[in-house]
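*Asks:* My questions concern the predicted model and sequence given below.
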Amino acid sequence: MATKRDDRTLKVADVALDAKTGGLHSVFTYAATPQMKVGDAVAVPVGPRTALGFIVGLREVSQEELGFPASQLKGAQSTISGFALPQEVIQLVRHVTEEYLCPLPVAITAALPPGAHGLITRAWSVRADADRGCESTLAVHEREVLAMLKDLGKPLVEPRTKKLDPGLLRALKSLRNQGFVEDSIVADVPTESRRAGVLLKLTDDADKIERFLKANTRKRPAQALTLVRLQEIDHPALAASDIRALCGVTETTIRALTDAGLLTPLQQDASVATPAHTPNRHQAIAIDALIAAVESRSLQRFLLFGVTGSGKTEVYLRAAQSALKMGRQVLFLVPEIALASQAVSLLRERFGGRVALLHSDLTASQRIESWMSVRSGEAPVVIGARSAAFAPLSNLGLIVMDEEHEGSYKQEAAPRYHARSLGEALSRIHSCPIVFGSATPSVETFHEADEDKITLLSLPERAAKAQLPTVEIVDLREGFRTGQPSLFAPRFVERLRETLDRGEQAILFLNRRAYAPFLVCRDCGFQFKCPNCAVSLSYSKRTHRLRCHHCLYQTSAPEICPSCEGSRIRVFGVGTERVEDSIRELFPDARVARLDRDVAQKRGALEQVLAGFAAREIDILVGTQMVAKGLNFPHVTMVGVVAADISLNVPDFRATERTFQLLAQVAGRAGRGQSPGYVVIQTMNPDHPALQRVVEHDYLGLFEEERAERAAVRYPPFVRLVNVVLSGESRKDVESASSEAAQRIRRANAEATLLGPTDCAIERLNNRWRRHLLLKLNPQEPLNWVGQALAGFEPHGVQVVIDVDPNSLV
């Protein structure tokens, strides 16, 4: 006899737990209630425990589709009010899952309310349908607890840091079992307002600031550096939390500056906007175009291409103002919060307490308060680094991605997304424009603008008619031709001496720390390498130690070669420490300091060096990329690049582009005051296109050359890259796994261009061998087949990472 088919359907909710709580594949199905919505935060049973999850889908299923008896389908214990994610955020999470081939629980982790798990607790309340006539049957202590709950007038929330009295808890459970009270899982979030309210600004007494800097640079370096950073902002008006994030200081430092009268409170109503500057003609064109797109809710993409100091931020602010007038929200992405002081200040000045600054330097309570203020709509303007793309925004009207070329927009840990892709997805989800801004755009972005896929808006004029620095290339090969090779060419030394004679300051840049990149035995050629990584150990003369900058392994520098027992062990190459020593020998009367990660890790050293340089207590500052970003030193008129070839020789197809961007950024440190700037670049390759274009300040020329090269060898923007990296402690296992991964990919798509498997440029890191495969795909080609090809591929002892749009191939 045929079994009768059950055609009834059930409404179910797909609930995702974050990967840390439930694992990589923790999306479970529960019975849904009519009130549930996608994005709701729910407490769900997972085995014997209760976990926080988020509804990522609601659907109707038949008994057959469910796969097990409906009676076994569990329901959510409660919906957690206040923690719901907007449906638009869930759509973004799904985009990350599909576009970057990562499990949904991994993607949703980035969107969770800050510290969500630590805020979950239980609340007890009187049931509305309780049978009051039966209260007389309760024990005395139970009646007392029930009366206490009634008098309280609101749920009793269990403290998160302290357990309820055992007797009280027993009474509550008994009352629950008898139907008088009920318990629910809730979020115990702060209720006070996060609005900025009082903003702080520098005192108008410039002499007072100068006296403080001269007297306290060494004694109070954190306070001094805070003043220096705020001095470079036009009309700074910031909340205390903003200053902490931008300057990397504590509340104690801010309070001390306020008590000293160096920071003064500025009362400002959030609804009162500071008058905007009058835009120049190029700005006006850009502003009109962006406002038109905002008002028409257009999906249009823009590239705001403007030289440094051309007023891009004012264009952003005018468009943001238009979005806010329409009742919509604004997302302002920056590469690093610490380098966004001017943008944060202008947003605060223009929009006051309606701005939420999302960053990791806030306290736990401040982070959740900021998140809640965005979710509630109290703060419709959000500024932050790449993770701010996951802010709980439900009605975006404008997205800004400033300095869009910066590599820090790529997340290097799972989920490995690029903020650009997230911004474009948000533009589609919210039906709003997105604007990318840069003086040196990525080749991929400018290519799209050149192909009319992105609207190009140009700002060719610098504010205040400031002049770009003069750039000179110095050929280091001349020293070898004449038999007198030197770390510094005569022209380099001459320019530096002229700078010091004028009483001005100089920055010398070398993107390599330590004294030398390695030691070598002159007798047998033995090199001292890291036992955990396939790299040489860097030598520090100050500590006479060898160190690996990847795994941090270190050991004393030997006097005798372990291979041949020879004693002629010598340094090879140059680092910032060696540059510092050499400069001290050349200019014994000059005040010289060094700033790199080795120096900065010492408590207070970063603040002391930068504050001292700002106070003109230092004449020459030697440093790595740390000196290329951020601060504005008006008395710096020379920037010297000691060896430009280091970044040019990185085995990555973006090496030329990144060198140009880095050197353009370094050059921007010179001539920021009244005196003209001068940049001297030393190189063994003076004819390299990147260096020649830096001399001419010619981004367009570099772009055309780079694009032609990439077209010839099929690299972005003409293809999309997927880098599959395999690593493990056994080299044999990694080699075997990489071969199997290649076979899986080729079976899935024989037409795809697959390079490898081969060893990574650094084949071993932290005692793990590394190999990779590089896929070159059509830019618009769906990537799901790659994920399907490697689905379930979990070789023993080998980690497999799929990196879509990799930022580095090293």
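*Replies:* Looks like it came in fine.
*Asks:* drop to CA atoms for contacts and neighbour counts, all remaining ones
*Replies:* OK.
*Asks:* all helices of the stretch 601-750 of the chain, in order?
*Replies:* 605-614, 645-648, 655-667, 689-696, 699-713, 731-748 (DSSP state H, counting those that start in this stretch).
*Asks:* which residues are contacting the fourth one?
*Replies:* Put plainly, it is helix 689-696. 470-473, 656-657, 659-660, 663-664, 686, 699, 701-702, 705 (Cα atoms under 8 Å, 6 or more residues apart in numbering).
*Asks:* by how many degrees do that helix and helix 655-667 diverge?
*Replies:* 30 degrees (axes from the mean of the first three to the mean of the last three Cα atoms, to 10 degrees).
*Asks:* Okay, angle between helix 689-696 and helix 699-713 too, please.
*Replies:* Using the same axes, to 10 degrees, helix 689-696 lies at 170 degrees relative to helix 699-713.
*Asks:* how far does helix 689-696 sit from the chain's center?
*Replies:* The chain centroid and the centroid of helix 689-696 are separated by 29 Å under Cα atoms, centre = their mean, to the nearest Å.
*Asks:* which among the contacts of helix 689-696 gets closest to residue 300?
*Replies:* Comparing those against residue 300 with Cα to Cα places residue 699 closest, at 24.3 Å.
*Asks:* before we go on, here's another structure to hold up against the first:
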Amino acid sequence: MSRIASVLIPMPLPEAFDYEAPEGMALAPGDQVAVPLGPRLMRGVVAAIRDGHGGNRPLKQVAERLDEPPLPPGALEFVQWAARYSVDAPGQPLAIALRGARAPKPKPVRMLEATGRAPGRTTPARTKVLEAATGPMTAADLARAAGVSAGVVKGLLDEGCLAERLVTEDAAFDPPDLARKGSELNASQAASAGALADMVRAGGFSVALLDGVTGSGKTEVYLEAAAAALAADPEAQVLILLPEIALTQAVIARVTHRFGARPGEWHSDVAPPARRRVWEAVASGTCRIVVGARSALFLPFRKLRLIVVDEEHDSSFKQEDGFIYQGRDLAVARGKIEGAAVVLASATPSLETLRNAEAGRYRWLRLSARHGTARLPDIELIDLKATPPEHGRWLSPPLVAAMAETYGRGEQTLLFLNRRGYAPLVLCRACGERMTAPDTDSWLVEHRYSGRLVCHLTGFSMPKPSACPHCGAKDSLVSIGPGVERVEEEARQLFPQARIAVFSSDTVFDAREARRLVEAMAAGDIDILVATQAAAKGHNFPKLTLVGVVDADLGLRGGDLRAAERTYQLLAQATGRAGRKDRPGRALLQTYAPEHPVMQALKAQDRDAFVEAEMAEREAAGLPPFGRLAAVIASGPDAAQLDAFTQAMAQAAPNTPGVEVYGPADAPLGLVRGRRRKRFLVRADRGVDLSAYMAAWRARVRPPGQIRVAIDIDPYSFL
């Protein structure tokens, strides 16, 4: 009889592997270990320990118990639950959970401190340095604090009056100051904050929808819930999830102001050493507040007591590649596992969340008015059939006139178009060829700033050619349709004196640049901001009084079941940027379909009517939130082999009441990176365990070596 450790390895492996625990090695679930896998030693996490025998062959032994923080029980259970729910290998979410642990440790910093030895020669500059050396400081910081040159500091170091030592920054974060008072709340905010605080103090798992119009002060409300959670337990931790990296800096600033301590920051732009520092501090419990993107859900919280999902409706919470998951849904699951409260905040909640609130599964708290003297903007529709833009332009006369009035008053305009680059399509006038990425059906997008054609799906880019690669015709390639760069070009022609900037992922490369642009806009240093959805939510610009939506119909194309919902949410968020302070705001939506229910609902600002109509359509079709969906995406380099496999897979689908399988069908993007793609869509009644059904179906088929199969529970993309 020996001790056997089941070890999860952060790779796409179907299950935990068994290893023998060496004599004298104390192991427990959650411990990080090094284990042999083939010729290599791999990092893994102990999932379970049991007494037993290894079977017919002797088990390999655990090589080492790593001197790293273990995954707490809640984090380990969450990783395993997420894999089962998403019908994926447990090593996939584990890799996300260990991302910080595998990051390099911060390098030691050379610090100086006073030794007490008097200098052989005393000068006023040297005296200033010794007086400033009250604790370990870098040479540059010490020289700056004393107001002297680096040479003075070096001279004292050479004489032995200062000593140098290497210091590794620890993982501790300043504790939140719970004595600080929050913002002044109006009656509606105070009532919601009180309800959330009571919910948090009661302990245990619960979910609340904080449903407030844009500018109603939802952030101030949920920060009071965070204060209640932190005050109720000295070890409690709080997680605030945001959909966009661009939003993190503004929320971090507000958290820092509220609690007098900077929270941990977690997203893809955080440098690996800083990421490790946050990971270790969360594991030790010294980082009590984290603000981050969806992957922060997998951090090793010791005592997570509150999860806030801000802009819970946002599709950016959906991870579309690698380990596929919906961050909002997994946040609720982690809250249940940890016994934590969950707050879902939005001005335009998802239909799934609204349905849960209507059914009483979630507590529903409403903020129906903007904070202070601000009021919702007036929304008007511009019928592009009646008042089209001039030939070769994209801004209609009514929108241009409104921009001129706004600029003349010294106020700001936001031109919103959720399309990056200069033009979404480049084609040849001579032969009609559409420029696409190699081995991919995706169109190449023209970017005038860089002079390149870019595939936003695969990342391929190339200089824009002078002749058509298909027919060879010179100067025949033309740009079709507008992107934000093209709208910026037109705005500069119309308002040459205006200060104009573009906010998109092509012009704002990291969180620092996003913060710089947001601060410039908030300070009034920009007159016209042309932006994608990166600037359409969560920002407060006091002088912004006009929002112009260049192509309001864009999101309604394509047949996606969530098209109407997402378009309404995105445009409501975009128009909600206007008039958030004491100046009245207005929004103009350019559309070819002013009669569309989404446009009419936006104009009337009648969300309830839109939701009621959309819910009725979904219920009649048995679609979410009244049914459930899953997608299967099969891909391979050989079209005939892929066809044969997907036909066999269709025959292998379990015959289960309440489940309908559609497909296989060619994916809209049928070719990506040289791989052909086929799709299935599965619709199930609410009472069906869809994850179990998909797992049973997957177990019935074995894809040939070159064919890959991905399962997407609750798909958001149908490409």
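*Replies:* Everything's here; your move. Given the structure is predicted, the values throughout are model-derived calculations rather than measurements.
*Asks:* hang on, the earlier thing: for ChimeraX, what selects the buried ones among the contacts of helix 689-696 of the first structure?
*Replies:* Provided next is the ChimeraX selection string for whichever of those are buried by 16 or more other Cα atoms under 10 Å:
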select :470,471,472,473,656,657,659,660,663,664,686,699,702
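*Asks:* which residues of the stretch 201-350 of the second structure fall in strands?
*Replies:* Here the stretch 201-350 of the second structure has its strands, by DSSP state E, counting those that start in this stretch, at 206-212, 237-241, 264-266, 289-292, 304-310, 318-319, 325-326, 341-346.
*Asks:* Just say which of the helices of the stretch 601-750 of the first structure is most tucked in.
*Replies:* Most buried of the helices of the stretch 601-750 of the first structure by mean neighbour count (mean count of other Cα atoms under 10 Å) is helix 605-614; its value is a mean of 24.
*Asks:* on average, how far is that one from the matching bit in the second structure?
*Replies:* By mean Cα distance after the TM-score superposition for the first structure, the fitted helix 605-614 of the first structure averages 6.7 Å away from its aligned residues in the second structure.
*Asks:* Help me confirm that residue 571 of the first structure is found in a strand?
*Replies:* Yes: when classified by DSSP: H, G, I helix; E, B strand; the rest coil, residue 571 of the first structure is found to be part of a strand.
*Asks:* How about it: what's its closest non-neighbour residue?
*Replies:* Distance criterion Cα to Cα, 6 or more residues apart in numbering; nearest residue to residue 571 of the first structure, sequence neighbours excluded, is residue 519 at 4.5 Å.
*Asks:* That neighbour contacts residue 535, correct?
*Replies:* No: counting by Cα atoms under 8 Å, residue 519 of the first structure stays clear of residue 535, with 11.9 Å between them.
*Asks:* So between those two, which is more surrounded?
*Replies:* With neighbours defined as other Cα atoms under 10 Å, residue 519 of the first structure and residue 535 compare such that residue 519 has more, 23 against 20.
*Asks:* Next secondary structure after the helix or strand containing that one?
*Replies:* Assessed by DSSP states H and E, residue 519 of the first structure sits inside strand 518-521. Per DSSP H and E, the first helix or strand lying C-terminal to strand 518-521 of the first structure is strand 538-540.
*Asks:* tell me which residues of that following strand are tucked away?
*Replies:* For strand 538-540 of the first structure, by 16+ other Cα under 10 Å, it's 538-540.
*Asks:* and residue 353 of the first structure, what does it touch?
*Replies:* Listed by Cα under 8 Å, 6+ apart, the contact set of residue 353 of the first structure reads 195-197, 269-270, 379.
*Asks:* Oops, could you answer that again for residue 601 of the first structure instead?
*Replies:* Neighbours of residue 601 of the first structure in contact, by Cα under 8 Å, 6+ apart: none.
*Asks:* From residue 287 of the first structure, how far off is it?
*Replies:* 43 Å (Cα to Cα, to the nearest Å).
*Asks:* Kindly report the same for residue 366 of the first structure.
*Replies:* 34 Å.
*Asks:* more neighbours, those two?
*Replies:* A count of neighbours by other Cα under 10 Å puts residue 287 above the other of residue 366 of the first structure and residue 287, at 22 against 18.
*Asks:* which residues touch the equivalent of the more buried one over in the second structure?
*Replies:* Under the alignment (TM-score structural alignment), residue 287 of the first structure pairs with residue 193 in the second structure. Residue 193 of the second structure sits next to 221-222, 224-225 when contact means Cα under 8 Å, 6+ apart.
*Asks:* from memory residue 175 of the first structure sits against residue 142, does it?
*Replies:* Yes: with contacts counted by Cα under 8 Å, residue 175 of the first structure reaches residue 142, the gap being 7.0 Å.
*Asks:* re the thing from before, output the strands of the stretch 201-350 of the second structure in a markdown table; the columns should cover distance to residue 717 of the second structure.
*Replies:* Output for the strands of the stretch 201-350 of the second structure, formatted as a markdown table (distance: least, Cα to Cα, whole Å):
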| stretch | distance to residue 717 of the second structure |
| --- | --- |
| strand 206-212 | 25 |
| strand 237-241 | 22 |
| strand 264-266 | 25 |
| strand 289-292 | 23 |
| strand 304-310 | 21 |
| strand 318-319 | 9 |
| strand 325-326 | 12 |
| strand 341-346 | 21 |
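*Asks:* nearest to residue 22 of the second structure, of the ones you listed?
*Replies:* Per Cα to Cα, nearest to residue 22 of the second structure of these: strand 304-310, 33.5 Å.
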